[in-house]
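1. okay, here's the prediction I keep looking at, along with the sequence it came from:
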Amino acid sequence: MVAHYLEFERPIADLEAKIEELSKLSETAGPGAFDAEIEALRTRAQELRRDAYSNLDAWQKTQVARHPDRPHFVDYCATLIEEFQELRGDRAFGDDQAIIGGLGRFRGRPVVVMGHEKGRDTVTRVKHNFGYSRPEGYRKAIRLMELAERFKLPVVSFIDTAGAYPGIASEERGVAEAIARSTEACLMLGVPNVAIVTGEGGSGGAIAIAGANRVLILEHAIYSVIAPEGANSILWRGARTGADAAKAMKITAQDLLGVKIVDRVIPEPPGGAHSDPETAMATVGDVLEEELSGLEGLSADELRKRRADRFYAIGRSGLQ
């Protein structure tokens, strides 16, 4: 598979191209001919990657959050959820594959799990509508949460969408109402729920399944009311850039933690989750297990109170 490099990764791309070139030359020159040079280049590439990812600005983090090779919901589900049984349809219109959900076991614990899926190639991106859910996707989410309530199962949500689908058919079928009811279902759950922003957390399309007791975010993910490009278009009529908007909007994990929009930042491997998906997903699993354990044994009323308290606290740290 051809590696996908972001603009700020060009120096790393050049080094890795040289590594590949030397590796091919060593096949003809004999074993060990360029081992020292290759090892030195690999060390340098690792240093550049570590330095670059320790100093990302808001726009660079936006690019990383959208990286096509980051783990998607189907990857997290396959890695972390055993005996996954997908449940389809909203029992009203149809099945929306932009949100996938069902039953499974997370490290032996029965859970209801759901998440946005963007797809990875042309066929799957069309199938999953690039992660833009229609009303039936959120109504499916409500159905899953009602199932979790009935059988006293915790709910785990993986967030990765630029927003809900704004097309005519989506509006005709009541996307705003579906988002509102899904958000309400999250907030009123009598069982623990944990949401993890793994890539993009966009607008109501994200919060519709992220009104959780604990909202976590990966180190290089973003969470915002609108995409930076959209904010630039609306606020400045396109006179500035998405990078300017990203900086002004405070959409990075670190900014969000400061105003209590998220509760915890999950570290990513050097080079981002896409550079080492297995390690990234294992880390998410460890943090998720810890968070679910912390919510065990709480009554339905206590869970609702804690959830209300966390959302009422958003932004208050800056008002003290």
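-> Structure received. Numbers count the residues shown, from 1 in each chain.
2. CA only for contacts and neighbour counts going forward, please
-> Will do.
3. quick one, helices of the stretch 101-250 of the chain?
-> For the stretch 101-250 of the chain, applying DSSP state H, counting those that start in this stretch gives helices covering 122-127, 135-151, 168-172, 175-187, 203-207, 228-236, 242-249.
4. and the following helix or strand past the last one, what does it pack onto?
-> Under the assignment DSSP states H and E, the closest C-terminal helix or strand after helix 242-249 is helix 253-258. With contacts defined as 3 or more C-alpha pairs under 8 Å, 6 or more residues apart in numbering; DSSP states H and E, the secondary structure elements packing on helix 253-258 are strand 222-224, strand 264-266.
5. of those strands, which is nearest residue 41?
-> Distance to residue 41, taken as C-alpha to C-alpha, is lowest for strand 264-266 among these, at 29.4 Å.
6. in that closest one, which residues are buried?
-> Buried residues in strand 264-266, counted by 16 or more other C-alpha atoms under 10 Å: 264-266.
7. ok, second structure coming up, stack it against the first:
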Amino acid sequence: MPNSNLEPLFSNPLFLSFFACILAPMVVLGTNSNHFSEYIGAQFKEVKFSDVPINSGVEFHYILSFAIDYSVVSTPPIPSNGKFGVFWDTQNLSPSAVSAIKKKYSNVKVAVSLGGATIVSDKYKVYFKATSVDSWVSNAVSSLTSIIKEYNLDGIDIDYENFSDESDTGTFTECIGLLITTLKRNGVISFASIAPFDDTLVQRMYKALWAKYSSVIDYVNFQFYGYDADTTVKQYVTYYDEQVANYPGGRVLASFMTENTAGVISADRGFSACQELKKENKLYGIFIWSADDSLSQGFTYEKESQALLTS
């Protein structure tokens, strides 16, 4: 039987509005931040953590690229249903190197990225493929926990870009969502990010994941450098606003690549867009692809980006 003393309270429109606000999820408003991330290790150019300049005023994340769930000893390589192995430059980016850089800089954390636009055996793309949600998650939690503990890592980044079943958003959503949830619940990681880009299939997969599991995803490392080379700063900002709308409440990072790749946004244009976003008070952070490419350039953009974030 209802408590008659509470009935007037719950029938009051002002109270109901206040109660709804309390229950509503927190929305992260656009605001400047000091967060900086850098992908590292995918291109085997012998770059070291210690090569990259680190500004003590930023929150600095290295993202090791990549771990893949593939059997690379098979011909052709085949998906291994969530059993991940290391597929980066382990000679220069070893467990001891991770420990050393984290000991030297208290503001540094290190994550591992999963999947990527990785090519194995020179011609085979890495696809997301799960035999079942339960088996994939079980294998992924086990194998990634071992890697994360061995390398003393702090987080994971989801960068699958190819999918064996392009119509099945549900399996990807549950596998990735439950993986992140379980690793966080077990205290194995403290943060997670996703790395979508402007592609119909990719956006469909990641937006479905976001719709159900955004509460366990800390950063959206959107690959803005995938837009056309003639993209203006104004258009970049428009694209940024579109992705903030696509991933509501998310901390969407601006980005650019330092590799000289024809047909995509240059590093100069990307950095100029970051400057504009800073002026508009919506530069949540910056990530760069990648330290491997910046090695031959003296890490100019890393220095400038971190200076911008701390200015």
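-> Nice, I can see it. Everything numeric in this text was worked out from a predicted model, so none of it was measured.
8. got a TM-score for the pair?
-> The TM-score (TM-score structural alignment, normalised by the length of the second structure) is 0.37; 181 aligned residues with a C-alpha RMSD of 5.8 Å.
9. redo the helices of the stretch 101-250 of the first structure as a markdown table? Include mean neighbour count.
-> Conversion of the helices of the stretch 101-250 of the first structure to a markdown table gives the following (neighbours: other C-alpha atoms under 10 Å):
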| stretch | mean neighbour count |
| --- | --- |
| helix 122-127 | 13 |
| helix 135-151 | 23 |
| helix 168-172 | 12 |
| helix 175-187 | 21 |
| helix 203-207 | 24 |
| helix 228-236 | 16 |
| helix 242-249 | 18 |
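10. out of those, the one nearest residue 214 of the first structure is which?
-> Taking C-alpha to C-alpha, helix 175-187 is the member of the helices of the stretch 101-250 of the first structure nearest to residue 214 of the first structure, at 11.3 Å.
11. which elements pack onto the closest one?
-> The criterion is 3+ C-alpha pairs under 8 Å, 6+ apart, and the helices and strands that helix 175-187 of the first structure contacts are helix 135-151, helix 203-207, helix 300-312.
12. just the angle between the longest one and helix 300-312, please?
-> Comparing the axes of helix 135-151 of the first structure and helix 300-312 via axes from the mean of the first three to the mean of the last three C-alpha atoms, to 10 degrees yields an angle of 140 degrees.
13. same for the helix or strand hosting residue 103 of the second structure, what does it pack against?
-> When elements are assigned from DSSP H and E, residue 103 of the second structure belongs to helix 95-104. Here helix 95-104 of the second structure touches strand 108-116, helix 133-151, going by 3+ C-alpha pairs under 8 Å, 6+ apart.
14. do a quick rundown of the helices in the second structure.
-> 7-10, 13-23, 95-104, 133-151, 169-185, 200-213, 233-246, 267-279, 291-294, 300-310 (DSSP state H).
15. just the buried residues of the fifth one, please?
-> It stands for helix 169-185 of the second structure. Of the residues in helix 169-185 of the second structure, those buried by neighbour count under the rule 16+ other C-alpha under 10 Å are 169, 171-184.
16. again with the first one
-> The neighbour-count check on helix 7-10 of the second structure (16+ other C-alpha under 10 Å) flags nothing as buried.
17. run through who's touching that helix.
-> The set of residues external to helix 7-10 of the second structure that reach it, using C-alpha atoms under 8 Å, 6 or more residues apart in numbering, is 15-16.
18. which ones are touching the residue lying closest to residue 243 of the first structure once chain neighbours are set aside?
-> For residue 243 of the first structure, ignoring the flanking residues on the chain, the nearest one in space by C-alpha to C-alpha, 6 or more residues apart in numbering is residue 59 at 4.8 Å. Contacts for residue 59 of the first structure were tallied using C-alpha under 8 Å, 6+ apart; they are 242-244, 246-247.
19. re the thing from before, which of the helices of the second structure sits closest to residue 124 of the second structure?
-> Set against residue 124 of the second structure and scored by C-alpha to C-alpha, the helices of the second structure come closest in helix 200-213, at 18.7 Å.
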